[in-house]
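Novice: Sequence first, predicted coordinates after that:
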Amino acid sequence: MNDLADWSLLRSFLAVSRRGSLSAAARATGLTQPTVGRHIDELEAGLGTALFTRSQAGLLPTEAATALLPHAEAMEAAFAALVRAAKSGGDPLQPRGVVRISASEIVGTFVLPPILAGIRGRFPDIVIELVLNNRTDDLLRRDADIAVRMIRPKQDGLVARRLGHIPLGLYAHRDYIARFGLPDTIAALAAHHVIGFDRDDHSARSVASSQLP
C-alpha cells in the first residue's frame, strides 16, 4: 500500500488543487510535470478514489479532494511551522499558516497592500496568498479562506462582516456631458455610453443594485 503520509504526495496535491493543472503545479513546486502526475496517481491509488477530473478549465477537484484539502493544508502549515521552529526556535504560540484572500483587482491593488503589510509586520509567520479577480469566489468550495467583496454574499453558512466604506464615482469628460447631459438616476445610465470590463459585468451589476446618494 502506498504511504499516504508521504509529504511529497500531499505537496503535489496542494499545488494541483491551487493551480488547476499539472504544469502549473510543477512550476510552483520545482518538480517535473511527470513527477507531479505520478504523485497524484500514487495518492489516488492509496486512497482508492479519484481526486481530479479533467475539463476545459483544467483539473477540477472531486468531492474527495475537497474533503481532503483542509487536512492537507493543516499538514502543510504544521510542516512549515516545524521547519521554522527548527531553524529559529520560534514561539509555537505565534500565529502561522497560509491564508488565501480573494479580492477584486481594484481592492487588491489599492486598498489591501498597506493593510496586509501591517499584518505581515505583526505576524511574520503568516503566509498570505492574494488572489486578484473580479469573480465572487466560492468560499464553501475553499476557493479562498477570506473574500473581500463589494456586495454581501448570499451563500448560507458564511460569516460576513462589514469592513468599511469605499466611495465609488462615475466620471465623464466635459465634452460628453455637453453632448449627452448628466444622468440623474441609475436607470438613466442605460441611455449612456459606459466604459467597463468587456467580459465581466460584476461591477456593473453591483452598481445597478445600489442607489445614487
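Specialist: That came through fine.

Novice: from here on, contacts and neighbour counts on C-alpha atoms
Specialist: Will do.

Novice: need the longest helix for the chain.
Specialist: In the chain, assigned by DSSP state H, the helix with the most residues is helix 63-88.

Novice: This protein: strands as residue ranges?
Specialist: With DSSP state E applied, the chain shows strands at 52-55, 58-61, 97-103, 126-132, 146-148, listed in chain order.

Novice: For these, please prepare CSV with the additional fields distance to Leu140 and mean neighbour count.
Specialist: Output for the strands of the chain, formatted as CSV (distance: least, CA to CA, whole Å; neighbours: other CA atoms under 10 Å):
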stretch, distance to Leu140, mean neighbour count
strand 52-55, 18, 13
strand 58-61, 13, 18
strand 97-103, 13, 19
strand 126-132, 16, 16
strand 146-148, 11, 19
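
Novice: which stretch among those comes nearest Ser203?
Specialist: When these are compared by CA to CA, strand 97-103 sits nearest Ser203, at 12.7 Å.

Novice: by contact count, what packs against the closest one?
Specialist: Of the remaining helices and strands, those touching strand 97-103 by 3 or more CA pairs under 8 Å, 6 or more residues apart in numbering; DSSP states H and E are helix 63-88, strand 126-132, strand 146-148.

Novice: Go through the ones you listed and pick out the most buried.
Specialist: Greatest average neighbour count among the helices and strands packed on strand 97-103 goes to strand 146-148 (a mean of 19), per mean count of other CA atoms under 10 Å.

Novice: The structure to be compared is supplied as follows:
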Amino acid sequence: MTEREPSWEWYRSFLHVLETGSLSGAARALGLTQPTVGRHIESLEAALAVTLFTRSFDGFSPTDAANELRPYAVALASTTAALRRVASGHGSGVRGTVRLTTSEIIGVEVLPPILAGLRNDYPELTIELVLSNEPDDLLRREADIAVRMFRPVQEALVAKRIGGIEVGLHAHERYLAQHGVPKSMSELPRHTIIGFDRETAYIRSLQDRFEAFNRTNFAFRADSDVAQLGAIRAGFGIGACQAPLAARDARLVRVLRREFSLTLDTWLAMHEDLRGSARCAVTFAALAAGLKAYIGGDSRLSAQRSAAR
C-alpha cells in the first residue's frame, strides 16, 4: 500500500464501475473520459495494494476485495453528499438542499403539492426526492428527512408521529359495473385481484387476517404501489389503496370496508443534528402539516394537487 491518501474521485469512479460493470458506463455517468476513469481505478488499486476488478471481454467483475470495500465507499459517498447539502444551507434566509426519502406512492401522489407550496414560500430551497420502499439510513446521512410507515427506534433521530393512513380495497366503477361488487371476502377469489409480487415480513404478518388476499389469487402482481394504483384506476380489478388517495377520485369505489381495513402508522424522522438547520426545519414542518391534511382528507390539499397539474 502506498503512503498517498486515495482521492475521493477515485472512490467515486470505483463505485460507478461497480454499478455499471464497465469503464465506459462509469465515464458516461460521471461525465469523464474512459481513460480518466481507468486511471482512477489503477491509482486506487495501487494506493490500496489490492486488485479491485478482473477484466474480461464483457466488462469488469468486482473481486472479493472490491465487494468488501463497497459499503465503505457507499458510506463515504453519503457523507460527501451530506456535507454538500449542509454547506448549501449556510447564508441568509432559508436556502440549500434537503434530501427526502419516502415510499413511491407518497412521493408520487401526496408530496408534490406539499413540496410545490414549500418551494413557493422558500424559492432558494432545493429538494432531492428518493422514492423507495426501503428506508434509507438517516444515521449515515443517506437522506435528511424520511417519511416512514413505522416508528423509528434509533435514539439519534427526531421522530414525529403524523397519524394513521387507512388502506382499503378499491375498484374503478367501470370494473364493478361489469363484474359486480363482492359481498364478502369469500367472494373475492372469484374477482380479478391486484396485489403484490414478492412477500415481505409485513405482508406475511397479514396473511392470517386476509386469507383471500394472497398471491395465488392475484391476476395482476407488482411490488410497485404506483403500478398497482395505475391498474386500479384502469379498471383492471380490485386492489388495496390508501383511502385518502382513493377519495380524491369519485370513480374509485371502496369495497368490503368492514372486512378489509389496514392502518399505516406514518412518521417523519430526521437526524437530531439537523434540529438547528433552517432548511430542514421548514421542510419538516411543511411535510407534517401536509401529511396531516392528507390523512384527514383536507379538500384543500386535493385542490392544490389539481391546480399543480
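Specialist: The structure has been received and is ready for your questions. Please read these numbers as outputs of a predicted model, since none were measured by experiment.

Novice: Superposed, how do the two chains score by TM?
Specialist: Once superposed, the chains reach a TM-score of 0.58 (TM-score structural alignment, normalised by the length of structure 1), with 190 aligned residues with a CA RMSD of 4.7 Å.

Novice: quick revisit: I'd like the helices and strands packed on strand 97-103 of structure 1 laid out as CSV, including distance to Thr35 of structure 1.
Specialist: Formatted as CSV, those follow (distance: least, CA to CA, whole Å):
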stretch, distance to Thr35 of structure 1
helix 63-88, 19
strand 126-132, 25
strand 146-148, 31
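
Novice: of all those, which lies closest to Ser210 of structure 1?
Specialist: Closest to Ser210 of structure 1 of those, according to CA to CA: strand 146-148, at 17.8 Å.

Novice: What's the average distance for that closest one when superposed on structure 2?
Specialist: In this overlay with structure 2, the average offset of strand 146-148 of structure 1 from its partner residues is 1.8 Å by mean CA distance after the TM-score superposition for structure 1.

Novice: Identify the residues contacting that strand?
Specialist: Applying CA atoms under 8 Å, 6 or more residues apart in numbering, the set of residues contacting strand 146-148 of structure 1 from outside is 99-104, 107, 137, 139.

Novice: do that again at 7 Å, thanks
Specialist: Contact with strand 146-148 of structure 1 is made by 100-103, as judged by CA atoms under 7 Å, 6 or more residues apart in numbering.

Novice: Save those as JSON lines, and put in distance to Ser55 of structure 1 too.
Specialist: Shown next, in JSON lines, are the contacts of strand 146-148 of structure 1 (distance: CA to CA, whole Å):
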{"residue": "Arg100", "distance to Ser55 of structure 1": "24"}
{"residue": "Ile101", "distance to Ser55 of structure 1": "25"}
{"residue": "Ser102", "distance to Ser55 of structure 1": "23"}
{"residue": "Ala103", "distance to Ser55 of structure 1": "25"}
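
Novice: tell me the two of those residues that are most distant?
Specialist: Arg100 and Ala103 (10.1 Å).

Novice: Glu42 of structure 1: neighbour count?
Specialist: For Glu42 of structure 1, the neighbour count with other CA atoms under 10 Å is 17.

Novice: Could you find the closest non-adjacent residue to it?
Specialist: Asn2 (6.7 Å; CA to CA, 6 or more residues apart in numbering).

Novice: Correct me if wrong: the one you found contacts Gly48.
Specialist: No - here Asn2 of structure 1 does not reach Gly48: they are 10.6 Å apart, not a contact under CA atoms under 7 Å.

Novice: In which helix or strand does the nearest residue to Pro113 of structure 2 once chain neighbours are set aside reside?
Specialist: Counting by CA to CA, 6+ apart, Arg305 is the residue found nearest to Pro113 of structure 2 once chain neighbours are left out, at 5.3 Å. Secondary structure from DSSP states H and E places Arg305 of structure 2 in helix 299-308.

Novice: by contact count, what packs against that helix?
Specialist: The helices and strands touching helix 299-308 of structure 2, judged by 3 or more CA pairs under 7 Å, 6 or more residues apart in numbering; DSSP states H and E, are helix 111-121.

Novice: what sits up against the helix it packs on?
Specialist: 125, 286-287, 290, 304-305, 308.

Novice: Now with 8 Å, please.
Specialist: With CA under 8 Å, 6+ apart, helix 111-121 of structure 2 has contacts from 125-126, 283, 286-287, 290, 301, 304-305, 308.

Novice: For structure 2, which segments count as helices?
Specialist: Taking DSSP H, the helices of structure 2 run over residues 8-20, 23-30, 34-48, 64-88, 104-105, 111-121, 173-179, 201-206, 225-233, 243-246, 278-295, 299-308.

Novice: about what we covered before: look up the residues that both of Arg100 and Ala103 of structure 1 are in contact with.
Specialist: By CA under 8 Å, 6+ apart, the residues touching both Arg100 of structure 1 and Ala103 are 130-131.

Novice: quick one: which of the contacts of helix 111-121 of structure 2 has the most company?
Specialist: Thr283 (23 neighbours).

Novice: list the contacts for it?
Specialist: 98, 118.

Novice: one more time with 7 Å, if that's ok
Specialist: Counting by CA under 7 Å, 6+ apart, Thr283 of structure 2 has no contacts.

Novice: okay, the helices of structure 2, which one's buried deepest?
Specialist: The most buried one of the helices of structure 2 (mean count of other CA under 10 Å) is helix 243-246, showing a mean of 22.

Novice: In structure 1, what stretch matches that one?
Specialist: Against structure 1, there is no aligned range for helix 243-246 of structure 2 (TM-score structural alignment).

Novice: helices or strands up against that helix?
Specialist: The contact analysis (3+ CA pairs under 7 Å, 6+ apart) places helix 243-246 of structure 2 against strand 157-172.

Novice: From the contact counts, what lies against the strand it packs on?
Specialist: For strand 157-172 of structure 2, the elements it packs on are helix 225-233, strand 238-242, helix 243-246, strand 252-255, strand 262-271, helix 278-295, judged by 3+ CA pairs under 7 Å, 6+ apart.

Novice: between those, which one is nearest to Ala159 of structure 2?
Specialist: Comparing these by CA to CA, strand 262-271 comes nearest, at 4.3 Å.

Novice: Check which helices and strands the closest one sits against.
Specialist: Using 3+ CA pairs under 7 Å, 6+ apart, the elements in contact with strand 262-271 of structure 2 are strand 145-148, strand 157-172.

Novice: Deepest-packed of those, please.
Specialist: strand 145-148 (a mean of 26).

Novice: Centre of the chain to it, how far?
Specialist: Remark: strand 145-148 of structure 2 is offset 9 Å from the chain centroid, using CA atoms, centre = their mean, to the nearest Å.
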